[in-house]
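Enquirer: Provided below are the primary sequence and the corresponding predicted coordinates.
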Amino acid sequence: MNVNPRSSSEPPKANPVTVTPATRTPRRQPRRLRVDDVLVVKRSRIRTAISGTVVGNFMEWFDFGIYGYLAVTMTAVFTEGLPTEAGLLVTLFGFAVSFLVRPLGGAVLGPIGDRIGRQKVLFFTMAMMAASTTLIGVLPTAAQIGLWAIIPLYLLKMVQGFSTGGEYAGATTYVAEFSPDRRRGYWSSWLDAGSYLGFAAGASTVAVTTLIVESISGPGAMTEYGWRIPFLVALPLGVAAIWLRSRIPETPAYEVAESTGETKADAADPLARHGLVGIFRHYWRQILIAMAIVAATNTAGYALTSYMPTYLETEVGVSNLLAAMATVPVLIVLSASLPLVGHLSDRIGRKPVYLLGSASTIVLMLPAFALLQTGQMWAIFVALLLCAVPVALWIGPSAAALPALFPTASRFGAMAIAYNLSVSLFGGTTPLFSEWLIQLTGNSFMPAFYIMFFGLVAGFAVLTMRESARRPLLGSVPTVETRAEAAELVAGQDENPLIDTRTMPLEKQQPAEPAVTREPERTREPAGV
């Protein structure tokens, strides 16, 4: 996808940059925004691009759903001979180990995505993820090779973790850059809606497989061979997802930054492309804010999804099948609510929605876990809905809000660092730490206290965050859906507090022009968008 060339034949020049010490916000010389600077991205192309991105997150969480709902079964398969409690911790560590590798994947794949483009890296991560998930389904068991069976499982989980280190950071960067400024929260939220539908699909696959194989081969069928089937289902799903990924275009924002020289390395320019050292140097505050939000999001999210089946089976005494039946409809409701929350963040701002998420985490978690202890199906369903409320409020704005913390030239790399450091330390380890805390203290409410702590920390972090709703992304020109909207935006730029041309990749100083009163001759629009 190419961006229409400008009339100037001069090569792009570096723009002078100053950094205000109080805010650390990059500031360039003010420039005049012209109509042909604005990106117009048609709604049909937004849908195509986002649907091609959602499939990767669907696949990622499909695997989480399988592994989470098969945790107790896989304990018997891969740790036969160990005490039950120790075996369960070993199995859950397989979930955690994939997250421990994520920062490495992010550190490698993120900067590559800033250099060669988002689409190429997303295609690669999808292929790795589909292959590793499928291969888990053909691993030898402890009954065949002893406790050595856990080693290849860990290795494949590490491959998944490496690929996922670039997947979510790249996917959020992609959808944020493809979405129009006024509706970025709404369009970006579909990415995470696909994630939770993927988890629900994984859980449903486990439930259906359990019903079928146990009706055919008896109660021990899942441990004997049935556990393999959900992982093998990932093969045809992965092939379809890889094909869709191959068809998505590069983001217009990245192409504009490339064409204007914005992505050239410049150690002194906060808006230029940076490696790991430069990212930490210029954006360490934003990284800490993002890490706090991601920690709150994922402790609540993974407790609801990956750990909840184990909790319901071991602490409440619910069967694997009933655990799936209770959580799947809640996850579907959660997925359906995310676009609504994303739209709300476009209307009232990302920060107010996040603060609602912090408050609901603190208020709702203890009542939810108290209801779970009753063991009654209606109470479990209500409790899971209560757990889903803060999850929706944290996740709904995130695919739009987190990428907006960083400039286009370094966005993929910075997102990969912030997201994966946090999710590996606090998110993916939630099932392991929750189970360990329960075993250590004997208190079945410890997961609730764990989640509440991170919700409180993130609430304080949000207070220091710059509001990004309805603004152009840092280091990008405005993005709209129609030519008329582009003309209207340029005409009112002087009175629009959301427009700051000093952070935009504009090639040359434009002469002042009066408000637009005629139909623009042309609007810059990437080919095919």
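Expert: Nice, thanks for sending it over.
Enquirer: From here on, just use CA atoms for contacts and neighbour counts.
Expert: Noted.
Enquirer: Run through the neighbouring helices and strands of the helix or strand that contains G65.
Expert: For G65, the host element (DSSP states H and E) is helix 43-69. Packed against helix 43-69 by the contact rule (3 or more C-alpha pairs under 8 Å, 6 or more residues apart in numbering; DSSP states H and E) you find helix 118-136, helix 150-178, helix 184-217, helix 228-245, helix 308-311.
Enquirer: What is the very next helix or strand once past that helix packed up against?
Expert: Next in sequence after helix 43-69, counting helices and strands by DSSP H and E, comes helix 71-78. With contacts defined as 3+ C-alpha pairs under 8 Å, 6+ apart, the packing partners of helix 71-78 are helix 84-100, helix 142-145.
Enquirer: Run through who's touching the first one.
Expert: Residues lying outside helix 84-100 but in contact with it, judged by C-alpha atoms under 8 Å, 6 or more residues apart in numbering, are 67, 71-72, 74-76, 78-80, 153-154, 157-162, 420, 423-425, 428-429, 431-432, 435-436.
Enquirer: And the helices in the stretch 301-450 of the chain, which stretches?
Expert: All helices of the stretch 301-450 of the chain, identified by DSSP state H, counting those that start in this stretch, fall at 308-311, 320-348, 350-372, 377-395, 398-401, 411-422, 430-441, 446-463.
Enquirer: Comparison target below:
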Amino acid sequence: MPSRKKAITRPRRLEVDDVLVVKKSKLRTAITGTVVGNFMEWFDFGIYGYLAVTLTAVFTSDASGGLGLLLTLFGFAISFLVRPLGGFILGPLGDRIGRQKVLFVTMAMMATATALIGLLPTSEAIGLWAIVPLYLLKMIQGFSTGGEYAGATTYVSEFSPDRSRGYWSSFLDVGSYIGFAAGASTVAVTTWIVEGISGDGAMVDYGWRIPFLVAIPLGAVAIWFRLKIPETPAFEAEAEDARAGQEDDPLGRHGIPGIFRHHWREVLIGIALVSATNTAGYALTSYMPTYLETEVGVSNLMAAIATVPVLIVMSACLPLIGKLSDRIGRKPVYGIAVGATIILMVPAFSIMQIGQEWAVFIALAMVAIPVAFYVAISASALPALFPTASRFGAMAVAYNLAVSLFGGTTPLFSQALIDLTDNTYMPAFYIMFFAALGGIAMLTMKETAKRPLLGSFPTVETKAEAKELVEGQEDNELLDTSTMPLGIILPVVEGTVGGDADPEASGKQAEPV
């Protein structure tokens, strides 16, 4: 009877040299280079969101009634509808060739598309056709951002030490919301200057172009930073692991079909959590200027600047919430976010209806509370759902499906629901519905705080911490070495006559990986 051979993998003991040591200086460089990309992405969101009413007059002046505003908001939504395509292509590519390379490409595409919007012809020049090139550039932005946030969260989570991943990863979304505030501030300052010089119609005539063109120098700086960031140690360690090519291994590297096959539960959890996060987040940022102008009746300038101080204060709180999640866990922080959403959202929209400045600021602060608890842990909790070999691709699938279907379409759906029902509280109910779904998903997810990322070695800040970790690994319930690339391949002979199926019993030498 001929022998049949197969290989089994048994974990060996974790050694000091296995532990990834990331010094704070290198960590800061990596985080900074990633944050600037998210800053640029949300800078564009801030510009487009705060110029939505102005862009309606610029690109859809020939449209009748409220159709023009809906067409403009669809331009925001269409970039999100394209995001899954970008995620499905760029995500698995990032798992194959590296996080840094893909993040550089996404940054270059995003900055270029944003700048070109500032050069487009208006409806006054070519009629309603003006909306077509705007949509095309928004689609390019959507494709690039399909890999941007998934890659950025993967990158910062893999560079962050296990004990403080919540704290360090939170800076990614600090960059996001500061970028949005910068975009809003740019619109507000531009409006104040050009209307002071040229009168009330100046923003429609030419002023709307200026914020988009500001993306040229900002984009150049962001691209330069992206060139300087190194590859993550976790990716480099995983790339040398033989299991990355094993199709049947859940911890191995997979394309889109394999991700759905092995990680469909985690993908669904991620979709629910991202939907809860982004319906609230995009309501606060991208939709709120439109809502304040059309439903509350505040001025264009007030709508543009109202969220800026709220976003700045909220951004300053994100690292504190991230550090809290390192202490009490990601799941309790998600629980706080869900509870705050359900409790505060309707009262916030009720106070907003008063229409006075003090009421608007209080209402926006109430909306920002659950958003802060959601986004502070997104970059640490979501990538930890997936193994290193497929993390970029799986994050791209879960995040972009959720954002494209539910998050980025929040302005469009919220306005459409108001138009359909004449109920100005519909955005609050929309946000609360997804918060409830997020709460269910939170209850089913595994706690990942203080633990190594699935499929990766532990990550620490000092060599002394690595030695301490290795010495106490047998008693450390936070370590699961079976998910780390620690295996040794043992050839096993099956079906032989008089043969020994145990390689150790037969004296065969194990081949280290």
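Expert: Yep, it's here. Being a predicted model, the structure only gives us computed values, none of them experimental.
Enquirer: if we can go back for a sec, let me know which of the helices and strands packed on helix 43-69 of the first structure is tucked in deepest.
Expert: helix 150-178 (a mean of 26; mean count of other C-alpha atoms under 10 Å).
Enquirer: re earlier: which residues of the second structure does the helix holding G65 of the first structure align to?
Expert: Using TM-score structural alignment, helix 43-69 of the first structure corresponds to residues 24-50 of the second structure.
Enquirer: how much space between the aligned residue in the first structure for I78 of the second structure and T173 of the first structure?
Expert: Using TM-score structural alignment, the partner of I78 of the second structure in the first structure is V97. Distance check for V97 of the first structure against T173 of the first structure: by C-alpha to C-alpha, to the nearest Å, it reads 25 Å.
Enquirer: now H274 of the first structure
Expert: 16 Å.
Enquirer: To Y186 of the first structure, which of the helices of the stretch 301-450 of the first structure lies closest?
Expert: helix 320-348 (4.3 Å; C-alpha to C-alpha).
Enquirer: so how much does the closest one differ from the second structure once superposed?
Expert: Between helix 320-348 of the first structure and the aligned residues of the second structure, the post-superposition mean distance stands at 0.8 Å (mean C-alpha distance after the TM-score superposition for the first structure).
Enquirer: again with stretch 192-199 of the first structure
Expert: Looks like 0.3 Å for stretch 192-199 of the first structure (mean C-alpha distance after the TM-score superposition for the first structure).
Enquirer: State the span of the second structure onto which that stretch is aligned.
Expert: So stretch 192-199 of the first structure sits over residues 173-180 in the second structure, by TM-score structural alignment.
Enquirer: Then stretch 423-434 of the first structure?
Expert: Counting by TM-score structural alignment, stretch 423-434 of the first structure falls onto residues 403-414 of the second structure.
Enquirer: end-to-end on that stretch?
Expert: Stretch 403-414 of the second structure has an end-to-end distance of 15 Å (C-alpha to C-alpha).
Enquirer: So which residues make contact with it?
Expert: 70, 73-74, 76-77, 80-84, 274-275, 277-279, 281-283, 286-287, 426-427, 430.
Enquirer: same thing with stretch 22-41 of the second structure?
Expert: Counting by C-alpha under 8 Å, 6+ apart, 107, 110-111, 145, 148-149, 152, 155-156, 159-161, 168-169, 171-180, 215, 218-219, 222-223, 225-226, 228-230, 459-462 sit against stretch 22-41 of the second structure.
Enquirer: how about the helices of the stretch 301-450 of the first structure, which one is nearest L506 of the first structure?
Expert: helix 411-422 (18.3 Å).
Enquirer: okay, the angle between the closest one and helix 150-178?
Expert: Relative orientation of helix 411-422 of the first structure and helix 150-178, computed by axes from the mean of the first three to the mean of the last three C-alpha atoms, to 10 degrees: 140 degrees.
Enquirer: Now helix 411-422 of the first structure on the second structure. Mean distance?
Expert: Looks like 0.3 Å for helix 411-422 of the first structure (mean C-alpha distance after the TM-score superposition for the first structure).
Enquirer: Figure out how far that helix is from the centre of its chain.
Expert: Here helix 411-422 of the first structure is found 10 Å from its chain centre; the criterion is C-alpha atoms, centre = their mean, to the nearest Å.
Enquirer: can you list contacts of that helix?
Expert: Contact partners of helix 411-422 of the first structure, identified using C-alpha under 8 Å, 6+ apart, comprise 99, 102-103, 106-107, 109-114, 118, 165-166, 168-170, 173, 275-276, 279, 287-288, 290-292, 294-295, 402-403, 406.
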